[in-house]
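> The following comprises the amino acid sequence and a computationally predicted model.
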Amino acid sequence: MTTASTHLSCTDLAFSWPDGTPVFDGFQLAVGPGRTGLIGLNGSGKSTLLKLLSGELTPASGTVRAVGEIGRLPQNLTLDTGLRVDEVLGIAAPRAALHAIESGDTDERHFAAVGDDWDVEERARAALDRLGLGRIGLDRTIGEVSGGEGVLLKLAALLLAGPDVLLLDEPTNNLDRYARRRLYDAVAGWSGVMVVVSHDRELLELVDQIADLRDGEVAWYGGNYTAYEEAVAAEQEAAERMVRVAEADVRRQKRELIDAQSKLAKRRRYAHKAQVEKRVPKVVANTLKGAAQQSAGKHRAVHAERLAGARERLDEALEAVRDDDEIRIELPYTTVHPGREVLRLKELRLRYGAEVRGEFDIRGPERIALVGRNGAGKTTLLRTIAGELAPVEGEAETLVPLRFLPQTLDVLDDGLSIVENVARVAPSATVNRIRARLARFLFKGARADQPVGTLSGGERFRAALASLLLAEPAPQLLLLDEPTNNLDMVSVRKLTAALEAYEGALIVAGHDVPFLESIGITRWLLLDGGLYDVDPEDVRSGELRAPQPRE
């Protein structure tokens, strides 16, 4: 249902993929003013919905309506590296015409191209400054900027265009802390209609309402993500209470049905005895018998109907309880005792320029967050520690069993089942033991036999994590590279639960501060030319700089 305040709506929307897989059927949506956070499980259709809203995809049936212009920032942004910055911003034509007029060319076509945009360069530079891109010249090419800067440039283009409705799809993926802070500021300052798909908790704290997409329907919650969590917790408490009430009702109806059947059986025995002993005439006995059978049938039907109703109410109550199971595991063999040396870096110089001067070591079950700007070399450092890349100089020595989970999750064989993948890294474990342990990672029964290539993004991540943590020997140093990228909020909670059971040393490269704080980071390291200890408050603010050498 749309109202006068609705700016974006879907009515009876239907969409399926070319292979026939349905995504939406009879879908309804009405978005009003303000910032809306669109959340949901991986594969629920969030990105597909934004593409339908922006017109990039066409629904099989139904309608999409928008008030005004729509601008969309896609999740996987690809820009031609040969484009100039002014071309990405969409101001190349008026800017070129303006320069021609300033040089004395009075051709009317130049004035037509400029139109009312006489301050186009000033507005462009102001938009770039707002996003921390003031040092990037308008004549530079995309090939000269980082991937994160490319995302911010595209956002600057949208801000310059000033659409009525702004759609952002996972905008903070792959952005460093500096870039994220600039994007957060832009979102907080947006006064139009915005729909943002994200699993970034800090970003979701800035929205005015949450739209939770589940099973092809949207449930609305007022306020930011914290308010959403509180509302869902209250809903789940009420739902679980209703389940307990419904279960008690089912038990009561079963007892009453059994009691009723016992009473009817007793009456039948009494009537039969009376007939045998000829205490009543046969005609009267047959009449009473028929009436009793009819009454008994009605009585049974009433109680059976009540029991069926109680079971139906129990099913409805169970449906209201979310099936977001948590990972519960024990990993005693990952234990690292305090003081034990885990990793030693010595005069290390990495490819692409980063260095670790002198000696650097990690001892005991430290939990380290590795932070830094995009391109600082965080992934390169992790791959060097893991032995995948050789350092230019120096050495990286691991003194305990190590496992590395890259962003690409390419530690699994897509053609093998989950069980078979774990068996490859735990050759002495029996199949039954592997299945029992995979059940703790929520791969129960036949689900553990699924080929990895058929898994959703969240399931694939969980399977990759299981293969690392269940490996032999058990890892006592775990390296994770941007582990929450592309994970929905439920999957992030499951990852957090799994890491709570891990008792070894941990190095996590990432920009997701709420996640890093939730896993109990004990040390924050900045990679910026060298490796430096930093204050977590500086990480939160995004103002990360290497300490200046003393004079």
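Sure, I can see it.
> rest of the way, CA atoms for contacts and neighbours
Noted.
> wait, isn't residue 165 in contact with residue 192?
Yes - taking contacts as Cα atoms under 8 Å, residue 165 lies within contact range of residue 192: 6.5 Å.
> If you count surrounding residues, which of the two has more?
Higher neighbour count among residue 165 and residue 192: residue 165, with 23 against 15, using other Cα atoms under 10 Å.
> Second structure follows, compare the two:
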Amino acid sequence: MAASSTPSVTCDRLTFSWPDGTPLFDGLDLAVGPGRTGLIGLNGTGKSALLKLIAGELTPASGTVRVAGDIGYLPQNLALDTTRRVDQVLGVDRIRAALHAIEAGDPDEAHFAVVGEDWDIEERTRATLDQLGLDGVGLDRTVGEVSGGETVLLRLAALLLRRPGVLLLDEPTNNLDLRARQRLYAAVSAWQGVLVVVSHDRELLERVDHIADLRAGEVRWFGGTLSAYEEALAVEQDAAERMVRVAEADVRRQKRELVEAHGKLADRRRVARKAYDTKRVPRIVANSRRSMAQESAGKHRQLHEERLGRARERLAEAERAVREDDEIRVDLPYTEVPPRRRVLSLRSARVRYGAGATLEVLGPERIALVGRNGAGKSTLLSTVAGELAPVSGEVLAHVPLRYLPQRLDILDESLSVLDNVRRMAPGSSQQAIRAQLARFLFRKERPDQPVATLSGGERFRASLAALMLAEPAPQLLLLDEPTNNLDLAGVRRLTSALAAYRGALVVASHDVPFLRGLGITRWLLLDGELTESEPL
């Protein structure tokens, strides 16, 4: 830990590989100063691993990590003991106990030593909880009594109470409802010190000062928010694509000139051979001319071959500057639902935990299901999918449907991507499935890869492919928080794929920009009962 009054993070020549030997970083350099930094990149580029290296939870093979200031780290997958009290999670339980003992008249000096200067700890704790919208959470309650989203906010509250100089957040808005997200946005906007946040949440990334783009083991910096980054990148990519076109034209020209050089050499050989055969010149002169012509033509050809080689190198360099963030492109005509056709009926349905719903879905509607954490959105979707029985009333699906839960557990881990899709589409040939999987970016040998070895983004694409290519073709898709743990490119790919889907869609999500991009036709709010809502 470096001694400095200004918080900072410095990674010098950082090298790290996964336990199976797969390299992740090879000589990574990074310097982060005060301010809010959004760390972005494709799934699998190592964003979460980099935060763990900075936090000391992973050890680099070589290189150094230097942090000036205390570190506060909020991991992506947060698991807390449900039996612990809230004040224990917040790290204030010992101080509270000492304060209460002093207030009860116990003069033991040990209590005063524990309290130190924190006589207002309970007031500060309550103020921090109130700031995050946790004003109803008592300090003596257990973690098991609060929702998953409140658990994330509790861990953030613990970090804010510590006031670390360096705060690392990994996908902090996952599983937070809209109100909780707004609270977190406010906390991030007010943060003083070093903040590094990994997120696909566009609204959160519009509140940062810098964007750090992690790609191919290197970090590139862009000043400003996500929108400023995207504008700068668009300009850069336009220029890169123009350079590719220029380089391609140069390669074609050099190829033509090389062919012409070969032709000239052949012509000179024919002339020399004819002069030799007809004995129009002495043999010694003919041989000399032929040698000179061959040497000259050979140099000419070599010159053009070198030019062609340099042109190809420039083309390769130009192509490397163009990002290949492919889009999912699918055409699914069999999923089409005629307008006004009845798709789903919920008749006075009441599901577990008391949520009730009456609903008719007609034709290719696109419905956003929103509501606070714990309102029962996942339970409602599970009931519609037939995984749970309604407590009362009826749930009737009038068309084939498929359901993608948050846990992404619809695939057999031991099977390949191809075999998983074949399970759901037994009537399709292997060749036809491979052709469709290529559109989901599983090309060449990738469909034969076991699901257990896939990254998070690949697993999501494989799950989506299995659902959308299933037989019979699904005319109703149910998606539960599908953007959780997807990078920005993954969210864009999902939006593109769903744009090609022609059936009805019900999506539970707190990701408002994503929902807006789907062309939602109806917004439904679940808060005890299911009701129509204004667009968000």
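Happy to help now that I have it. Nothing here was measured: the structure is a model prediction, and the numbers come from that model.
> distance between the top helix by length along the second structure and the chain's centre?
The longest helix of the second structure (DSSP state H) is helix 226-277. Its chain's average C-alpha position is 38 Å from that of helix 226-277 of the second structure, according to Cα atoms, centre = their mean, to the nearest Å.
> Which elements pack onto the helix or strand following it?
Per DSSP states H and E, the first helix or strand lying C-terminal to helix 226-277 of the second structure is helix 283-320. Helix 283-320 of the second structure is packed against helix 226-277, with contacts defined by 3 or more Cα pairs under 8 Å, 6 or more residues apart in numbering; DSSP states H and E.
> what about the helix it packs on, how far off from the first structure?
Following superposition, helix 226-277 of the second structure is found to deviate from the first structure by 1.3 Å on average (mean Cα distance after the TM-score superposition for the first structure).
> Report all helices and strands that that helix contacts.
helix 283-320.
> Give the buried residues for the helix or strand hosting residue 380 of the first structure.
Residue 380 of the first structure belongs to helix 378-385 when assigned by DSSP H and E. Buried positions in helix 378-385 of the first structure, judged by neighbour count with 16 or more other Cα atoms under 10 Å: 378-385.
> Now do the SS call for residue 530 of the second structure.
Taking DSSP: H, G, I helix; E, B strand; the rest coil as the rule, one finds residue 530 of the second structure in the strand state.
> and the residue nearest to it when sequence neighbours are not counted, how many neighbours?
Of all residues not flanking residue 530 of the second structure in the chain, residue 357 sits nearest, at 4.9 Å (Cα to Cα, 6 or more residues apart in numbering). By the criterion of other Cα under 10 Å, residue 357 of the second structure has 21 neighbours.
> hang on, residue 357 of the second structure packs against residue 349?
Yes - with contact defined as Cα under 8 Å, residue 357 of the second structure counts as touching residue 349 (5.2 Å).
> Distance of the residue mapped onto residue 79 of the first structure from the second structure relative to residue 212 of the second structure?
With TM-score structural alignment as the criterion, residue 79 of the first structure lines up with residue 80 in the second structure. Going from residue 80 of the second structure to residue 212 of the second structure by Cα to Cα, to the nearest Å gives 30 Å.
> Who has more neighbours out of the two?
A direct count of neighbours by other Cα under 10 Å for residue 80 of the second structure and residue 212 places residue 212 higher, at 23 against 13.
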